[in-house]
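Visitor: Output the structure for:
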Amino acid sequence: MSDLPQQDIYHDNARLDVAPYIPAGARSVLEVGCGKGGFGPTLRRALGDRARIVGIEAVPAQAAVARSGHGFDEVVDGYFPQALTGEERFDLVCFNDVLEHVVDPWATLGAATDLLQPGGHVLAAIPSIQYAPVTISLLRGRWDYTDEGTLDRTHVRFFTRGTMTEMFDRAGLDVVTCAGVNSVYEQRWSRRSPLRRAWTTLMPDAEWLHFVVLGRLRAGGGSRTV
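Guide: Modelled structure (predicted):
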């Protein structure tokens, strides 16, 4: 594994895999754990110049990069939600590869719902523990942490598609979309292997490195339902 600080390993990722699921009507957005800000330009292209886009990032060096030419109106230093001191409410709160790093992602998601405007959305990209290379390695008796990916050495929570949607439901969010992205056939495998194709036929969710979940705040929803 790398000796670099963990945040320095991650790329300045535009998250184009998440872009199709950004709600078109959002006019105020909070990205939690925005890192170096790669998703900022993606949000800006999707929502236009009139949208207010705010990031929050716990690593000051990463936040400083995000402030420079990444389309954010503001980047807050600190941890979510404690660093947000105002009363601002958002149409959309985003978590890209964040919730799996949090000891209590259920409470974190609940805190996000408290920041939503009525009818607002939460958008999250979450790695799936059913990803085929992980499940096959487990059957072979291996669970090896890595610098990046599903078994990232800083992940403390692990989810399947079903437990992702349950978490959203408990937070008072109706799941609008739960879509697999980043196919193993794009990332790791060739479709030429009959055994590998059979594995993802038997376990369709195993094809996907991530699921993108979009949830809409239900009437009366919020963290009190968690």
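
Visitor: going forward, measure contacts between C-alpha atoms and count neighbours the same way
Guide: Fine.

Visitor: so where do the helices sit in the chain?
Guide: For the chain, applying DSSP state H gives helices covering 6-9, 39-47, 60-66, 105-113, 132-139, 161-170, 184-187, 194-202.

Visitor: Following up with a second sequence; could you model it the same way so I can compare the two?
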Amino acid sequence: MYIDTFTSQGKIFDQVSHGSRVLEIGCGSGRLSNLLSIWKQCKVYCVDKDPASSFLAKGKCIEIINTDIEKSELPYENGSFDHIILVNVLEHMIEPKQVLMNLKRYLSEDGSIIYSVPNIVNWYSRMMIFLGKFEYTDGTVFDRNHLRFFNLESGRNLAIDAGYRIVWLDVTPSVYLYKDKLNFLWYKLAKIWKNLFADEFLILAKKQN
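Guide: Sure, this is the predicted structure:
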């Protein structure tokens, strides 16, 4: 099973410790959880509020809970996980900062929260708005289910305001091609001019001491 290092899932996969205890919020089909279980021997638990996603993820993690984390508490002890992962989930939340604050107690002493959020101010979004276009779509930064929008500063402040310290920050390129050398060039541009060329911001943060 292949995982692309230029995608948010690929980059987050690289940040997860071998054999660690992982909670993935908004697991979708369970692909990342499955990769972590098989390739890194992680003990992965999943949460998703979509029944269809919960069905698809069955068998790819130890347990999957079908619930909305903004409305209910999770049945886990304090300090249960070394990593809590949210891949493109927080933009769908009513109060994403509160979600991060609530999840903090489930982290082990040196545990980390790892999340990605889409970038609303990259060149494509700017061009569309400049041309007077703002059409809701499925699966893009203009997704019809997005409740929150982020640039680099607000994506970073989400963790800081929730009481975390940022340990790692990365991006994915806003142009994705099927040649690694070209993807690498776009990735380098996104690393230098994050707001302009990044598609997503990825952050790993730990609890403040």
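
Visitor: re the thing from before, relative to Asn96 of the first structure, which of the helices of the first structure is closest?
Guide: In terms of Cα to Cα, the element of those nearest to Asn96 of the first structure is helix 39-47, at 8.7 Å.

Visitor: Show me how far that closest one is from its chain's centre.
Guide: Relative to the centre of its chain, helix 39-47 of the first structure is centred 15 Å away, using Cα atoms, centre = their mean, to the nearest Å.

Visitor: hang on, the earlier thing: now the helices of the first structure as a markdown table including mean neighbour count?
Guide: Shown next, in a markdown table, are the helices of the first structure (neighbours: other Cα atoms under 10 Å):
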| stretch | mean neighbour count |
| --- | --- |
| helix 6-9 | 12 |
| helix 39-47 | 20 |
| helix 60-66 | 18 |
| helix 105-113 | 21 |
| helix 132-139 | 16 |
| helix 161-170 | 18 |
| helix 184-187 | 14 |
| helix 194-202 | 13 |
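
Visitor: so can I have TSV of the ones you listed showing distance to Val213 of the first structure?
Guide: Shown next, in TSV, are the helices of the first structure (distance: least, Cα to Cα, whole Å):
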stretch	distance to Val213 of the first structure
helix 6-9	24
helix 39-47	16
helix 60-66	24
helix 105-113	12
helix 132-139	20
helix 161-170	7
helix 184-187	19
helix 194-202	21
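
Visitor: Find the centremost residue of the second structure, please.
Guide: Val87 (2.2 Å; Cα atoms, centre = their mean).

Visitor: so who does the aligned residue in the first structure for that residue touch?
Guide: By TM-score structural alignment, Val87 of the second structure lines up with Asn96 in the first structure. Asn96 of the first structure makes contact with 32-34, 124-126 under the criterion Cα atoms under 8 Å, 6 or more residues apart in numbering.

Visitor: Restricted to strands, list those.
Guide: Those of these mapping onto strands are 32, 124-126, per DSSP state E.

Visitor: Which residue is most remote from the mean position of the first structure?
Guide: Distance from the C-alpha centroid of the first structure peaks at Pro194, with 31.7 Å (Cα atoms, centre = their mean).

Visitor: Quickly note the distance from the closest residue to Phe72 of the first structure other than its chain neighbours to Asp174 of the first structure.
Guide: In this structure, Phe72 of the first structure finds its nearest non-sequential neighbour in Ile53, 5.1 Å apart by Cα to Cα, 6 or more residues apart in numbering. Per Cα to Cα, to the nearest Å, Ile53 of the first structure is found 23 Å from Asp174 of the first structure.

Visitor: Show me which of the ones in strands among the contacts of Asn96 of the first structure is closest to Thr108 of the first structure.
Guide: Thr108 of the first structure lies nearest to Val32 out of those, by Cα to Cα, at 10.1 Å.
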